[in-house]
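Colleague: Below is the sequence, then the predicted model.
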Amino acid sequence: MEKYSIEPYNEGDSVSDFRKEEAYLRAKKKVDTIIGFYWHLAVYLVVNIFLIILIGMNSNQGFSGFGPYATAFFWGIGLAFHFIGAFGPDFFFGSNWEKRKIEEYMDKERKNWE
């Protein structure tokens, strides 16, 4: 039988533990979202390669035209939205991109004034 020590209640510790737990849960959810996107990407590639080959080999037009690529195109739109949902819109520009660009253009304007 294990013995547990009883420590005095410290309100600051419980709040800190709660915040750490909350941060962990947010991070875990973010990682799960990213893993979900990568699974979606893998399935997209496998299925669409198969469909493009299958449709291209069995159609009169072969691999020309939009037919063999239609599924990949429209599914790709959904995949793009999943990417934005997983990585956020700041993925391309970064979190401080807008601020840096404003400062860059303000610096150019200052040089023109001098």
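Modeller: Here it is on my side, so go on.
Colleague: From here on, just use CA atoms for contacts and neighbour counts.
Modeller: Will do.
Colleague: what kind of secondary structure is Asn60 in?
Modeller: coil (DSSP: H, G, I helix; E, B strand; the rest coil).
Colleague: repeat for Ile53
Modeller: With three-state DSSP as the basis, Ile53 sits in helix.
Colleague: now swap in Asn112 and tell me
Modeller: When classified by three-state DSSP, Asn112 comes out as helix.
Colleague: show me the contacts for it.
Modeller: Not one residue lies near Asn112 by C-alpha atoms under 8 Å, 6 or more residues apart in numbering.
Colleague: Below is structure B, check it against A:
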Amino acid sequence: MENDINKNIRFKEVEKRVKKIKGFYIHLMVYVLVNLFVIGMIAIKMNQSEKLWSWNLIQLPLFWGVGLMSHAFTVFLPSIILGRNWEEKKIKELMNKDKP
């Protein structure tokens, strides 16, 4: 019985992790598509005398890219720094601590 509960808890944790990873990849896809569209529109509207690589062209990808990197860090970095089993060990530790 307890093994089934542990499997269910583990499944919920893995499901939550997969949703975070999926959310990051959706964010990445939107980032690429929107920035390609915006850069394309700016390039089409530019005169021949204007420089192609101006601040107006790179500010959106640059600042949004910083946000995308922070999203990537929150999704992928905790498992690198804290290890794969850190959450499971911490949960067991806290559950054992609360036992009467």
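Modeller: Here it is on my side, so go on. Keep in mind that what you see is a predicted model, and the values were worked out from it rather than measured.
Colleague: Just want to check the distance between Thr74 of the second structure and Phe24 of the second structure.
Modeller: 10 Å (C-alpha to C-alpha, to the nearest Å).
Colleague: Name the residue in those two with the higher neighbour count.
Modeller: Legend: neighbour count by other C-alpha atoms under 10 Å for Thr74 of the second structure and Phe24, higher for Phe24 (19 against 14).
Colleague: Return the set of buried residues in stretch 82-100 of the second structure.
Modeller: Within stretch 82-100 of the second structure, no residue counts as buried by 16 or more other C-alpha atoms under 10 Å.
Colleague: whoops, I mixed them up, stretch 41-60 of the second structure
Modeller: Ala43, Leu57.
Colleague: And the contacts of that stretch?
Modeller: Asn35, Ile39.
Colleague: Show the end-to-end separation of it, please.
Modeller: Stretch 41-60 of the second structure has its terminal residues 13 Å apart, counting by C-alpha to C-alpha.
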